[in-house]
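> whatever this is, show me its structure:
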Amino acid sequence: MQSAITSPLALNLARSQFGFTIAFHIMFPAFSIGLASYLAVLELMWLKTQNQVYLDAYKYWLKIFAVVFAIGVVSGLVMAYEVGANWSGYSNKAGPILGPLLAYETLTAFFLEAGFLGIMLFGLKRVGPRLHFAATALVSIGTLISASWILSANSWMQTPQGYTIGPHGVFVPVNWWKIIFNPTFPYEWLHMVTAAYLATAFAVGAVGAFHLLRHKDNPVSRLMLSMAMWMAAIVAPIQGLIGDSAGREVWKSQPAKLAAMEGDFHTRAGQALHLFGWPDRALGRLLYDLKVPDLGSLIITHSMHGTVQGLDAFPEKNWPVLVTTFWGFRIMVGLWAVMVAVGLYSLWLRYRRRLYEARRFHRIVASCGPIGFITIIAGWTVTETGRQPWTVYGVLRTAQSVSPLSVGEVLWSFGIIIVLYCVVFGTGIRYILAMMAREPQTGEPEPSGDKPLRTYGPQGLHDPDATVNSAE
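I've put the predicted structure just below:
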């Protein structure tokens, strides 16, 4: 019988393995959430206006949504097995709370999505436009419900409440309302869902801009770019306000995480805003510090002289992962600032009636396609590494949560996952990119394979057979 794991290397490998798998996984549910809502809006606009361009855009992204949704389900299953294999201590102790929350997701969201996905993909000519829109809307609602349960589970790990400790250190639920609607949940839900919408908007906008660089008169590409840039211009600044509220909640409930995010080693009134630097745990200070005096307190406490706790307020054994948390936060905020800038630039071009003509802007937007997903990964990394060394903040340590595995066993499983993920999901991502590279058409075929009516080309509208044959 193996002894409980004590090697710091084995623990870090297990954490790295989970971080690797969740970095792959999180992109696909986020894209599914954003695309499902985008598809619902497109179909609603088609029903209201009967404008064919909305239906063409809908059918174009519907096929991509089906692949993204499938990959998200598969990658999520891998994570479920990994929790049981590498984190049995966590499963044993937190299972009575986390298990029901994830089961509720399956019973509500997953069955709703799976039940209406087939109608959404293949049912437009079979059930009629209005019932088909209802199916699309229900799938969209299902993705949001799914996100709600997952984020409720994660936010409970950040700010646990509504439980008591039973025999053998097991968390026993006593108030499900407090468990589900814990203090972190509303901020985490808003922040994540908005991030999913922004990531999807920039992916859609990048595809539209890419095709406009080839054929500037394609109305479907124009629609993609226009809708995406409205989302960027309006929602990206709102995300900043949501992030500010989320940061203030972290300041109240997880002050050590905030100290690591901001690079604050010392508690003081009038805390500076550290723009860049390198956190040095051994020296207990921020090296190469580029800072703005008092601005940190103003942002966090809304007072120039507000007191913000530094890492010196906590035992060093309870400090989060410093470098990853500090720089992950800056990557997230920096990329968000880029999204805001792109959105505002699009408003200027729209005002000057050059949104569809500005090729330099189209190149910028096309290059920003993955920016939202990188931002999500960076933000999720901050959330998780900033919670360390706890799996359930302040109650259950990560070292108590890991399975009794040796370094070799973790390395073996980690190696297999790296190879499989690179092959399987690398192929899936390549296939999605190939679908995005195909130019949208009028009379866009449904997933069932209906033949397109017309396509857009450099000479305007032309017969589809030439396009189909050349593509083959």
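
> CA only for contacts and neighbour counts going forward, please
Fine.

> measure residue 437 to residue 457 for me?
From residue 437 over to residue 457 the distance is 14 Å, taken as CA to CA, to the nearest Å.

> more neighbours: which of these two?
Taking other CA atoms under 10 Å, residue 437 and residue 457 do not tie; residue 457 has more neighbours (17 against 13).

> residue 270 - how many residues pack around it?
When neighbours are defined as other CA under 10 Å, residue 270 has 19 of them.

> quick one, helices of the stretch 351-472 of the chain?
If DSSP state H, counting those that start in this stretch is used as the criterion, the helices of the stretch 351-472 of the chain fall at 359-367, 371-385, 398-401, 407-420, 426-437, 464-471.

> which of the ones you listed sits most buried?
Highest mean neighbour count of the helices of the stretch 351-472 of the chain: helix 371-385, a mean of 22 (counted as mean count of other CA atoms under 10 Å).

> who are the packing partners of it?
Packing partners of helix 371-385 (3 or more CA pairs under 8 Å, 6 or more residues apart in numbering; DSSP states H and E): helix 8-49, helix 185-214, helix 322-351.

> take those helices and write them to JSON lines, including distance to residue 274 and mean neighbour count.
Formatted as JSON lines, these follow (distance: least, CA to CA, whole Å; neighbours: other CA atoms under 10 Å):
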{"stretch": "helix 8-49", "distance to residue 274": "26", "mean neighbour count": "20"}
{"stretch": "helix 185-214", "distance to residue 274": "23", "mean neighbour count": "24"}
{"stretch": "helix 322-351", "distance to residue 274": "10", "mean neighbour count": "19"}
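
> one more, so I can put them side by side:
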Amino acid sequence: MEFLSNTVVLSRLQFALTAIFHMLWPVLTTGMGIYLVIVEGLWLKTRNPNYYYHARFWSKLYVLNFGIGVATGVPMEFQFGTNWAPFSEAVGDFFGSILGFEASMAFMLEAGFLGIMLFGWERVNPVIHYLATIMVAFGANLSTFWILIANSWMQTPAGGEMVEGKFVVSDYFQAILNPFMANSVMHMFFATLETSLFVIGGISAWYILNQRHPEFFAKSFKIVLAIAIAVAPLQIYIGHLSGEQVYHYQPSKLAAIEAKWETLPAGKPADWSLLALPNNQTEQNDWEVTIPNALGLILELKPILSEPVLGLKEWAPEDRPRMVGLVYYAFRLMVGIGFFFAALMLFTVLQWWRGKLSPEQIAQQRWLMRAWILAAPLGYLAVESGWIVRCVGRQPWTVYGKIRTVDAASHLPPGEVLTSLSLFAIVYTLLFFTTLYFGSRIIRHGPNFDLPIPGEDQPAVDTTPGEPLPDQRPVEAQQ
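Predicted structure coming up:
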């Protein structure tokens, strides 16, 4: 229990708790915002009430996630001034301005138009409302853009140098366009979008499986499937590019990801570790399952490495990641989920091509619907695992190669940090179950077909679970 008296460890645990919990909510809002833009655009183009009701229904889940994301994001940023004051003082000229951009440009843009998107359906012109929805989605993704710039700079600091313990910016745009920036932004953008697609698809599959408005939710299911056809393979490719960057810029992180203790020389084939049990004390893997010659194919798309893969023993213990097992398995969990999503997408597309997703047959695909329900939470695990690899693998540095984590933490009494950590854990646990409760209520209640449609003289007619919408009924039934 020595960690209870270590301020740095406790501050890291507190930031990890708040960051992991906060990340659950903007992941969905950034991706679902794009989905709302699509369905509302389809409604404006076709005037099909199905798309209108989709926009109204999914926006409820959007605002729930937005509210919890705001409530949990603010305390996380305050920690830069409380638990990580030396870090803020050292890099505040650049890092602080980037966080300021995120708040003033992105968050304010999203929050400013959110009210119009939620309450302006019958109060503003449909085109103006659609513009508000676009601005909300743009603001949510712009927030991700600035946050990833800040974090990617911590991974590959550029645009200045450390002078007497403070980072002095010489080229602001070079700092923004640091080597990790482009792939980091794209990787996170597709991660949030892919997670949102499989959440929407999983919820839609739940409705279809339970025979609740199956034709209605078949539309949302097919929309996310059509987008996933492009997103799932692109995310795998961008993840590969990110791995290549780690290979060249953060060799100690790569060694932890692959649990490599000894250096693999260039010019020779290298095996890839599929499963292993890393042992930090003995500096070796207690057991390991490998795939021959696969590491070169993963890193360079060829079996023979052109550059060496440095082992962890190349660095002193205090200069390399310590939680090798966590980084190793977090990476494999992230990659495994990415390939599972791609495989599920391909199989579902095949069923679509065979006509199995028609309104008459989609409810009969029970195992496929169950697979999508199972996939709904997996995107969150992949995102959280990716951030664990990204940040824990960066240790012992807060700013890679520039500022050590031990030097970035505030000198606070351990008891005070433990108290705040405990309070965060209690409050966030309550928030988590409260959010699940209200989210489940929204899903159980389902879409409200009594809502009037803007521009229509008569309100829509409510439907019972499993019954098609009015525009989908045969002409005889409508008469």
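
> where does the TM-score land?
Superposed pair, TM-score by TM-score structural alignment, normalised by the length of structure 1: 0.92. Supporting alignment: 453 aligned residues with a CA RMSD of 2.0 Å.

> relative to residue 92 of structure 1, which of the helices of the stretch 351-472 of structure 1 is closest?
Distances from residue 92 of structure 1 to each of the helices of the stretch 351-472 of structure 1 were compared by CA to CA, and the smallest falls on helix 398-401, at 8.6 Å.

> ok, back up a step: got a markdown table for the helices of the stretch 351-472 of structure 1, with distance to residue 29 of structure 1 too?
Formatted as a markdown table, the helices of the stretch 351-472 of structure 1 follow (distance: least, CA to CA, whole Å):
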| stretch | distance to residue 29 of structure 1 |
| --- | --- |
| helix 359-367 | 22 |
| helix 371-385 | 11 |
| helix 398-401 | 26 |
| helix 407-420 | 19 |
| helix 426-437 | 14 |
| helix 464-471 | 31 |
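
> quick one, which of these is nearest to residue 299 of structure 1?
helix 371-385 (18.3 Å).

> how big is the offset of the closest one relative to structure 2?
After superposition onto structure 2, the average distance of helix 371-385 of structure 1 to its aligned residues comes to 0.7 Å, using mean CA distance after the TM-score superposition for structure 1.

> how about stretch 137-154 of structure 1?
After superposition onto structure 2, stretch 137-154 of structure 1 sits on average 0.8 Å from its aligned residues (mean CA distance after the TM-score superposition for structure 1).

> spatially nearest residue to residue 451 of structure 1 (excluding sequence neighbours)?
Take residue 451 of structure 1 and drop its neighbours on the chain: the residue closest to it by CA to CA, 6 or more residues apart in numbering is residue 445, 5.8 Å away.

> so for residue 332 of structure 1, which of the helices of the stretch 351-472 of structure 1 sits nearest?
Scanning these with CA to CA as the criterion, the closest one proves to be helix 371-385, at 4.9 Å.

> before we move on, back to that, touching, the residue nearest to residue 451 of structure 1 and residue 59? I think so.
Yes. Counting by CA atoms under 8 Å, a contact exists between residue 445 of structure 1 and residue 59, whose distance comes to 6.6 Å.

> can you check which part of structure 1 stretch 102-118 of structure 2 sits on?
Using TM-score structural alignment, stretch 102-118 of structure 2 lines up with residues 105-121 of structure 1.

> typo on my end, stretch 341-351 of structure 2
Stretch 341-351 of structure 2 falls opposite residues 339-349 of structure 1 when the two are matched by TM-score structural alignment.

> that stretch vs structure 2, average distance?
Aligned to structure 2 and superposed, stretch 339-349 of structure 1 gives a mean residue distance of 1.0 Å (mean CA distance after the TM-score superposition for structure 1).

> stretch 12-24 of structure 1 now?
Per the superposition on structure 2, stretch 12-24 of structure 1 and its aligned residues are separated by 1.1 Å on average (mean CA distance after the TM-score superposition for structure 1).

> which part of structure 2 matches that stretch?
If you align by TM-score structural alignment, stretch 12-24 of structure 1 falls on residues 9-21 of structure 2.

> need the residues that contact that stretch.
Counting by CA atoms under 8 Å, 6 or more residues apart in numbering, stretch 9-21 of structure 2 makes contact with 3-4, 72-73, 75-76, 79, 83, 384, 409, 414, 417-418, 420-421, 424-425, 428, all of which sit outside it.

> kindly recompute the last result at 6 Å.
Contacts made with stretch 9-21 of structure 2 from outside it, assessed by CA atoms under 6 Å, 6 or more residues apart in numbering, are listed as 76, 421.

> same question for stretch 357-369 of structure 1.
Here stretch 357-369 of structure 1 makes contact (CA under 6 Å, 6+ apart) with 202, 203, 206, 209, 210.

> just stretch 249-263 of structure 1 next, same as before
When contacts are defined by CA under 6 Å, 6+ apart, stretch 249-263 of structure 1 is touched by residues 310, 311, 322, 325, 326, 386.
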